[in-house]
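J.: predicted model and sequence follow; I will ask about them next.
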Amino acid sequence: MPDGGESGREEEEAVRAALAELTAWEPLRRSPQLSAFLTYVVVAALRGEGESIKAYSIAVDVFGRGEDFDPQTDPIVRVQAQRLRRLLERFNASGLGQSSMQIAIPRGRYVPQFLPRQGGADAAPPIPAPAGPEGTEPAGGSGRAGKALWAAGTLALLLLLVALWYWPELGQRTGHAHDQPRMPLVIVEEFENHTADGQAMPLAVELVTDLNLFPDLMARYGGAQAAVTQADMDKSDAIFILSGVVRHGPEGLLYSAILRQMPQAAVLASYEIAAPLGADNAQLQATSAQLAMRLGNSRGPLHETVRAWLDGAGAEDGVFEPYPCMAAYNLLRWRQALIDPVRVEACARQGMGEEDSESTAIVALLTADRGWRLGADLDEGAALLEEGQRLADLAIDFEPISAFNWAARGYVAFLAGEVGSARDFYNTAMQLNPAMIDVMADYAYINALLGDWPLAQSLATRILEAEADPPDFYHTVPTLEALRRGDYARAIAQGQFMVRSLPELGAAVMVAAGGALRDANVVNAYMPRLLASERYRRLGILPALRQRIADSELMRRISSGILSAGMPLDRLTDPF
């Protein structure tokens, strides 16, 4: 803590100025949790409360953990402190700071240090000031030298103004062509409790914690009646308030929520979550996860603004900032034909250069996908898959508690043919954020390939119930399950969706189901696609499928159905 007296006040002001610089810095501005962490420990230290800065208090006060928080089993404070230290070190080494003090957090503790900035504002040469009243010298120099400095500065300013007037596209060359959408902020009010019997627990704090697990969302607690503050508007131009009531329903409790966009307070969506009676943490966590799954959906109303921007202004030249970049990646997976993967990789690589972990994960995904399309059996494809794995590991090193990063590592492992390892990575992602619905869809698919059908079907049912208009890849598990059971008509109906998201496997399923039903129209429509696959041609159809599918009954249905469709045996088993 700064000393008392005038010098102490000056030092405190310098520390607060340094804090303001840091929280306005883009890498920290994009991470509200890290900004809150830094603000919490700095303010506590300035108040002389350094002894109270412990992992437990940070976990409870900053990250919304419960009073039963155990730092030995939950590493969130250690992990986030590591990220914060790395960012502080980067900022302090960059020369961006103008305050005479710099903030550091020593390794092994959470109490910040306030250090004089070497070569900072105090050591910098004075900046020439405008000339004063007639007969006075300009600050920063005397006589001719001062006048020369002032004249040079004035001339530079005039040249800059002329450039901006005559070449307005200069800003587009040096920055972004237009303002890009910022990450949505959700302010969560406490739900009104209409049960009057203590059967419902307060939901808002749990929901704020769950929403902040998404890489493309911010959330804060709004109390009994939320209000938008200037600090909120500084963070985002897409601010929402979530409110609701909990009351008794036919089967227990019914949580009803409405989402309003500010400042118009227009209702964008409403949600209802049924929960069993019983005021316990397990029920609270399950209810929060269900609601977070609907709110955090990349296709939901919270991200409508950025989707519209990408469809319109976002189509212009320029590099996406991290939030639009994440939205573009989600659109690339959801609606592949409408998003240029080269632009997505360009913005992700820029974010990776700034040590943004999710940007690094996106580069890993795109790199591994290129390798898989070339073929893991070819040297170039294998090298790209190996690079994708390296980058996915790097993303986890940057942010080990990001569910998105672990899911990316799982998908890269899956593309490399390591299906068992992929399941483990996805399992970790689901534990970190059980509300990421697209990750749940991938996890269901991998468990189906490995033969864990009860889990795969349970997950697939949840995601299809949660989505009003599910994307094509959500139909993969129902398609495979129908084929495995011999329900070929249903496999064909569901498989039409699957073909658009997984063309190679989808074509094999459609030919197998069509062959089993002796449906010449289906076989004739999809047999050419099956035979055109470079992967199947290089490896043989069944050997290529066995790299992914471990369930023997599913493989039997596919092979017998394709043979019934008229496929020669050697094409099924050997390269062609």
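T.: Looks like it arrived, so ask away.

J.: CA atoms for contacts and neighbours, from now on please.
T.: Fine.

J.: on the three-state scheme, Pro400 is what?
T.: coil (DSSP: H, G, I helix; E, B strand; the rest coil).

J.: so for it, what's the nearest residue that isn't a sequence neighbour?
T.: Counting by C-alpha to C-alpha, 6 or more residues apart in numbering, the nearest residue to Pro400 once its immediate chain neighbours are dropped is Val79, at 7.0 Å.

J.: another structure for you, compare them:
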Amino acid sequence: MRLNNNKNNIYPKNPKKNFDIQGYDKVTEQLVKIMTSTEFHATASQRKLFNFIISQTVSGKSHELKGYTIARKVFNRRDDFDPNSNPIVSIQAGKLRQALERYYLMAGQKDPLRIEIPKGSYLPVFINQIVPVTGLEKIDKDSDKIFMEKSPAVEILSFNNLTGDLENEIIGMGFASDLAIELSRYQEIKVLHATKEARQSVQKEIPRFTLYGNVYKNITDVKISCQLTDAKTGRHIWGDNYRMSIGAKTMLEFQEDTAQNIAVNLFDRHGIIPTRLFNESKNKPLDSLTAYEAILMFYEYDKTLTPEAFLNAMESLNHAIINHPDCGQVWFLLGQLYANIYGLGFSGFDTPLEKALKYAEKGIQISPADQRAWVILAFIYLLSDHVSLAKEAVSRALKLSSGSPLNADFFGYVMTLSGDWEKGTALIKKSMKRNPYYSPLVHYPLWVNCLRQKDYEGAYAETMKLQMPYLFWYPLVKASTLGLLGQSEKAEAYVNRLLELKPDFPSKGRILIGRYIKFKEIVDRVVKGLSKAGLNID
């Protein structure tokens, strides 16, 4: 399908042919931009509908955009679905139109391409917008360009259709688009989605990583194989296969789930790529660290929680906000570092909670679409005893995530400690299944939830999954739980370790416990367990 660019409107000339590459690039780039914007207030179902409408159009299947087809493929309705008696498609399409209108009013006024879905039709219209460029915009783009140029770039190539059926080209195209959307949530990396711009950039610089693969299909199964290569070494560094039995779920669901799994495996803060790049940069002089490398120092601390990693992260992030003040990520991660200082009672730091809030808000001001910024702000509100504000902030983060496993462990952590026991613990457990690099710190709120239910055996099981020898919370939960189970002798060693890490715990223990646990009856239960273990606190 070629695009008619003679006028502002871009219409398909022939709906049974494919887009040319220029038109495909414009549309898919705009789709990613809208889907990842905080101002696109669409539900998961409406986002699924939007992605289906666009993917069908760019693949030359816009003639199939009928109410019945959409109901079957997007909303999983049965074969006997009657669009005349059930208006679900028209209702959701109407809400999608509203979400698009709001996006272009709030955030998309200067986007080069406008996407509309006229009433009475599900066929999208693409409109070239005339975008004025001011001096201020040039400054913003230049500062962002400086940061992004020093960030790792990953190029996503279209997945090869090896099904033997040209009709399945849409699978590889749609999957590459889903991957681009998922990877764009990791805002410190540069995503090149096999566009004209990406191919031109390759002539100037080779993307550090290339993600590519194949699509296979037979009578019973669909398989997507995915591989990652590192241009620096020329080596294949990762690969995996993802398989679905036909009929187990829709193709769109399979694509989305697979894209999310790949993204979290590769680019989670403790995933394959950050770990690989940290090992390359960990011995670099402080003055030579890029903003992204400073972020990697924080990730290492977040993973190990060692005193050495804490000092490296603190030094690196403080250096980064001086040299890279336009990088929102370094601001809100420094905010989290100061939140940890306050929550864990580190000495030698003035007003850490105030600094945490200030830095997190600064990070949000620069990077309002980064879900991590909002969940860090929620964590700071929690420590500040503003539980209702914490819930609001984590709700904002969840809207930005659109069901992605990225940071879902941290979302569940804050939600559970805020008292959203059912949803918070469910999110943690789901994250543990989907993300092999989930933070073991999530076992703390799971432990708290077990105490709430007086399930002391379950609480002890959660402590067995913790290995955080540098945190006073580790011997604390061990000692308290063993005390509640009547095993005071086994608890003695953990009481001694707790006092080694926090000699003033008898006088400050209740305050420190209350910074994370906001429910008096649970705090009293923790204190009771410590008392039975032989440690009395004021």
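T.: Alright, I've got the coordinates. Treat the numbers as computed from the prediction; the structure is a model and nothing was measured.

J.: just checking, the residue nearest to Pro400 of the first structure touches Asp397?
T.: No. Counting by C-alpha atoms under 8 Å, Val79 of the first structure sits too far from Asp397 to count as a contact (9.8 Å).

J.: Gly8 of the first structure - how many residues pack around it?
T.: Here the number of neighbours of Gly8 of the first structure (other C-alpha atoms under 10 Å) works out to 13.

J.: the second structure: strands as residue ranges?
T.: All strands of the second structure, identified by DSSP state E, fall at 9-10, 113-116, 125-128, 153-156, 160-161, 190-192, 209-217, 221-230, 235-245.

J.: ok, which of those strands comes nearest Tyr381 of the second structure?
T.: Counting by C-alpha to C-alpha, Tyr381 of the second structure lies closest to strand 190-192 out of these; the figure is 30.8 Å.

J.: Provide the aligned range in the first structure for the closest one.
T.: The aligned range for strand 190-192 of the second structure in the first structure is 218-220, by TM-score structural alignment.

J.: any idea how far that stretch is from the middle of the chain?
T.: Distance of stretch 218-220 of the first structure from the chain centroid (C-alpha atoms, centre = their mean, to the nearest Å) equals 14 Å.

J.: what do you get for stretch 48-56 of the second structure?
T.: 22 Å.

J.: also stretch 369-386 of the second structure?
T.: Stretch 369-386 of the second structure has its C-alpha centroid displaced from the chain centroid by 15 Å (C-alpha atoms, centre = their mean).

J.: before we move on, what about stretch 367-378 of the first structure?
T.: 24 Å.

J.: which residues touch the closest residue to Ala491 of the second structure other than its chain neighbours?
T.: Nearest residue to Ala491 of the second structure, sequence neighbours excluded (C-alpha to C-alpha, 6+ apart): Ala479, at 4.6 Å. Taking C-alpha atoms under 8 Å, 6 or more residues apart in numbering, we find Ala479 of the second structure in contact with Ser488, Ala491, Glu492, Tyr494, Val495, Gly529, Leu530, Ala533.

J.: in the first structure, what residue corresponds to Ala479 of the second structure?
T.: Counting by TM-score structural alignment, Ala479 of the second structure lines up with Val511 in the first structure.

J.: ok, its match to Tyr488 of the first structure distance?
T.: Taking C-alpha to C-alpha, to the nearest Å as the measure, Val511 of the first structure falls 10 Å from Tyr488 of the first structure.

J.: what does Val42 of the first structure give?
T.: To Tyr488 of the first structure, Val42 of the first structure is 64 Å away according to C-alpha to C-alpha.

J.: can you check Asp61 of the first structure too?
T.: Using C-alpha to C-alpha, Asp61 of the first structure is found at 55 Å from Tyr488 of the first structure.

J.: neighbour count: those two, which is higher?
T.: Neighbours were tallied for Asp61 of the first structure and for Tyr488 using other C-alpha under 10 Å; the higher tally belongs to Tyr488 (25 against 13).

J.: verify the stated contact: the more buried one with Gly515.
T.: No. Using C-alpha under 8 Å, Tyr488 of the first structure is not in contact with Gly515, being 9.3 Å away.

J.: wouldn't Pro352 of the second structure be in contact with Tyr342 here?
T.: Yes. With contact defined as C-alpha under 8 Å, Pro352 of the second structure reaches Tyr342; the gap is 5.6 Å.

J.: compare the two (neighbour count), which wins?
T.: Using other C-alpha under 10 Å as the criterion, Pro352 of the second structure and Tyr342 rank with Tyr342 on top: 24 against 21.

J.: who are the neighbours in contact with the more buried one?
T.: Per C-alpha under 8 Å, 6+ apart, neighbours of Tyr342 of the second structure: Pro352, Leu353.

J.: a markdown table for the strands of the second structure, including distance to Pro285 of the second structure?
T.: What follows is those, written out as a markdown table (distance: least, C-alpha to C-alpha, whole Å):
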| stretch | distance to Pro285 of the second structure |
| --- | --- |
| strand 9-10 | 51 |
| strand 113-116 | 43 |
| strand 125-128 | 47 |
| strand 153-156 | 23 |
| strand 160-161 | 42 |
| strand 190-192 | 24 |
| strand 209-217 | 24 |
| strand 221-230 | 24 |
| strand 235-245 | 27 |
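
J.: out of these, which is closest to Lys358 of the second structure?
T.: With C-alpha to C-alpha as the criterion, Lys358 of the second structure lies closest to strand 190-192 of those, at 27.2 Å.

J.: the closest one - contacts with which helices or strands?
T.: Strand 190-192 of the second structure is packed against strand 153-156, helix 169-183, with contacts defined by 3 or more C-alpha pairs under 8 Å, 6 or more residues apart in numbering; DSSP states H and E.

J.: tabulate the ones you listed (CSV), appending distance to Gly514 of the second structure and mean neighbour count.
T.: What follows is those, written out as CSV (distance: least, C-alpha to C-alpha, whole Å; neighbours: other C-alpha atoms under 10 Å):
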stretch, distance to Gly514 of the second structure, mean neighbour count
strand 153-156, 43, 22
helix 169-183, 36, 23
